[in-house]
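Q: I'd like to go over a predicted model; first the sequence, then the structure.
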Amino acid sequence: MPGGTIGGLTLGSAVMDHRRLGRSGLNISEITFGNWLTHGELVGREPALACIRAALDAGITTFDTADVYAQGAAEEVLGEALRPVRRSSVEIATKVCLPTGDGPNDRGLSRKHIMESCHASLRRLGTDYVDLYQAHRFDENTPLDETLIAFDDLIRQGKVLYLGVSEWTAPQIRAALDLGGELGLRSRIIANQPQYNMLWRVIEPEVLPLCRDEGIGQVVFQPLAQGVLTGKYLPGQPLPEGSRATGGGRAPRFISRVLGDELLDRVQSLRPLADAAGVSMAQLAVAWTLSQPGVSSAIIGATRPEQVTENAGAAGVQLPADVLAKIDEVLGDLVDRDPSKTARMMAVKDSWNRAVPDGR
């Protein structure tokens, strides 16, 4: 399978396939549980803990968070939930870059912010190290060598095991790889965390080919396009109560980008494909991402434990070539593959995060 499936690990009541993260030696679960826009923001402590327990029961061993999610509360909830679990049996990923305060050094990829944010994340997570530490954005205001050396020092100190980036463009990733080689650094980027789903494929022209050549695995977020690909949003119908689109926080702003009637109508046309494959619409969407070359894991989020169980059921699902081709045919010209939109979309999100510093 894409990404190198190497077998299963039983952690709860289910068996979950694992894949190598790029060309590294790190194995991560096909499904990663993430808590952006949920824990500490949309759901309370007890439902959040229940979701993480459901993830463990589903065999998920990889958990993704960030210092900026709910301004640290998401890391705290994750740390609390994983405290009873043997540390070496799970892989914890977090991120640094976006604003975590009002001070001039409370953001970016300076040595000061990286070091202080890493130590704060470790305290909140209740662990001595994180398996994967990711640069949440590219920082145009900090010399790249300063950023890479700071990450390398954390790896030498044993506080970080592997290095990743999130939503960097291909030229930015290329520059970091080349400079790291010139500096003789011990650390090397082995993971990229981009937005990627049936509708949003902007990484395909440039980022994916570079990452495949360089052995960088994709841990993709929003495989459900903020829930749109579950089919619960119907064309011409009111938004369902209790959905993210009607909730608080920043979720409605993200979802509104993909709620046009034409798109929703096309999404409903995917339902017969899901039915024929014997999976739910959500499972079809997650399985699609896992079928793409270079993808190591798909990040799912949830506000209820049953959502975790359903989405995790996409692990191991093999979509036939004719189903994949039919998905492309149904979605047609609504699929976005413009590589320039990675940087443009990040600029839009960052403007939101400056107003409400808590973003993906």
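A: Structure received.
Q: could you use CA atoms for every contact and neighbour count after this?
A: OK.
Q: outside of stretch 244-260, which residues touch it?
A: Contacts of stretch 244-260 from elsewhere in the structure, counted by CA atoms under 8 Å, 6 or more residues apart in numbering, are 37, 41-42, 225-228, 233, 235, 239-240.
Q: what about versus this one:
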Amino acid sequence: MPANNMKYRFLGNSGLLVSKFGFGSFVTFDMQMDFEKSYAVFEHAFKSGINFFDSAETYADGEAEKFIGKIVKTGIERGVWSREDLVLTTKLFFGTKLGHGGGGPNDTGLSRKHIVEGMKGSLKRFGLDYVDVVFCHRQDPYTPMEEIVRAMNYVIEQGWAFYWGTSEWTSAEIVEACEVADRLGLILPICDQTRYNILDRSRVDYDFTNLYKKYKYGVTSFSALSSGVLTGKYNDGIPEGSRMSIPWFKNILSNGLEEKTTKALQLAEVAKEIGCTLPQLAIAWCVANNNVSTVLLGASRIEQLDENLKALEFEDKITPEIRAKIDAIADFKPELTKVQDNVHQIRGKWI
């Protein structure tokens, strides 16, 4: 067991313990990256106590899963970890062909066909017999909920995954899935993977409140740094090579950027007050929420990962007084993220 101060939480209403910080692979891993450098970051994350490693079939059009699979195999061969030491996850919906503008009508979505074929494809790319958790990467309004629930249970029955979850679903959709599973005597989803940060907290702090009480539903959160806004890197404009300089990222994320950077400057003063950096404040704020099972981090360098991991030292400093200051600056007004617009464009075009 790694010597560290990492703490663990149960993943929703399950007996699975996951590290308070997880490691994501969205725009982090693909086969074009230097393998040994990427392996070193992954190994450092593990030795720092992280056991939750996340991916998806669509990341780098399937290449991220191949890359992680190679890392996992290498670590086993080198005696660093065993498969049992790791909680590996993937997500199904978007397939692996969207990035190339290809794919047919059944290469995306949550039909039984795509869930089963997608799961087999993910395991083949990973080079593994199973993942620990498989998520429905979006809700599919074109597929009956009973079909989705039965298909995810089939995946578990085959031993391809131990648990299933949702990603970017609304509470109403999650309740429907749970009620269908209950009615059929099937396994319920245990958690949702969703965006959560000081500037965007609609789902976790508002929409999901009933889910925690009713189902002990878990959250694996991403975008703790609001796609870089809460690092302060955009305070003086968009630097070359940053995520926001990528055209499709900029189109999605730059809306309201000026207002967000103004808030980031004010939040940096709060960070100074408790003796940490702005990114550490943002991450500590997320992990201080006990409803969040794990906060996903991304890093391409060990130094970057270490800086983020230090946020754990400031979790207890997110006192009611500090939280009130953060809330006053954020001035957040809840609204549901319009994630389904993209879903209708992808699935609806075939109808």
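A: Thanks, I have the structure now. From a predicted model like this one, the values you see are computed outputs, not experimental measurements.
Q: on that earlier part again, neighbour-wise, which one of the contacts of stretch 244-260 of structure 1 leads?
A: Neighbours were tallied for each of those (criterion: other CA atoms under 10 Å), and the maximum of 25 neighbours falls on residue 228.
Q: got the contact list for it?
A: Residues counted as contacts of residue 228 of structure 1 (CA under 8 Å, 6+ apart) are 255, 258-259, 264, 267.
Q: how about the helices in the stretch 51-200 of structure 2?
A: With DSSP state H, counting those that start in this stretch applied, the stretch 51-200 of structure 2 shows helices at 63-77, 112-126, 145-157, 171-184, listed in chain order.
Q: hang on, the earlier thing: got CSV for the contacts of residue 228 of structure 1, with neighbour count and distance to residue 190 of structure 1 too?
A: Below are the contacts of residue 228 of structure 1 laid out as CSV (neighbours: other CA atoms under 10 Å; distance: CA to CA, whole Å):
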residue, neighbour count, distance to residue 190 of structure 1
255, 16, 30
258, 17, 31
259, 17, 34
264, 19, 35
267, 24, 33
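Q: sorry, back to before: quick one, which of the helices of the stretch 51-200 of structure 2 is nearest to residue 84 of structure 2?
A: Between residue 84 of structure 2 and the helices of the stretch 51-200 of structure 2, the shortest gap by CA to CA is with helix 63-77, which sits at 10.3 Å.
Q: buried stuff in that closest one?
A: Going by neighbour count (16 or more other CA atoms under 10 Å), the buried part of helix 63-77 of structure 2 is 63-73, 75.
Q: which strands and helices sit next to that helix?
A: Using 3 or more CA pairs under 8 Å, 6 or more residues apart in numbering; DSSP states H and E, the elements in contact with helix 63-77 of structure 2 are helix 35-47, helix 112-126.
Q: at 6 Å what do you get?
A: Using 3 or more CA pairs under 6 Å, 6 or more residues apart in numbering; DSSP states H and E as the contact criterion, the elements in contact with helix 63-77 of structure 2 are helix 112-126.
Q: and residue 164 of structure 1, what is it in contact with?
A: Contacts here follow CA atoms under 6 Å, 6 or more residues apart in numbering; on that basis residue 164 of structure 1 touches 133-134, 189-192.
Q: just the strands in the stretch 101-250 of structure 2 please.
A: 131-136, 161-167, 191-195, 218-222 (DSSP state E, counting those that start in this stretch).
Q: any idea how far the longest one is from the middle of the chain?
A: The one in question is strand 161-167 of structure 2. 12 Å (CA atoms, centre = their mean, to the nearest Å).
Q: orientation of it relative to helix 171-184 in degrees?
A: 150 degrees (axes from the mean of the first three to the mean of the last three CA atoms, to 10 degrees).
Q: now swap in the last one and tell me
A: Between strand 218-222 of structure 2 and helix 171-184, the angle formed by their directions is 140 degrees, by the same axes, to 10 degrees.
Q: mean per-residue distance, strand 218-222 of structure 2 to structure 1?
A: Mean deviation of strand 218-222 of structure 2 relative to structure 1 after superposition (mean CA distance after the TM-score superposition for structure 1): 0.7 Å.
Q: what is that strand packed up against?
A: Using 3+ CA pairs under 6 Å, 6+ apart as the contact criterion, the neighbours of strand 218-222 of structure 2 among helices and strands are strand 191-195, strand 294-297.
Q: repeat that for the third one.
A: When contacts are defined as 3+ CA pairs under 6 Å, 6+ apart, strand 191-195 of structure 2 sits against strand 161-167, strand 218-222.
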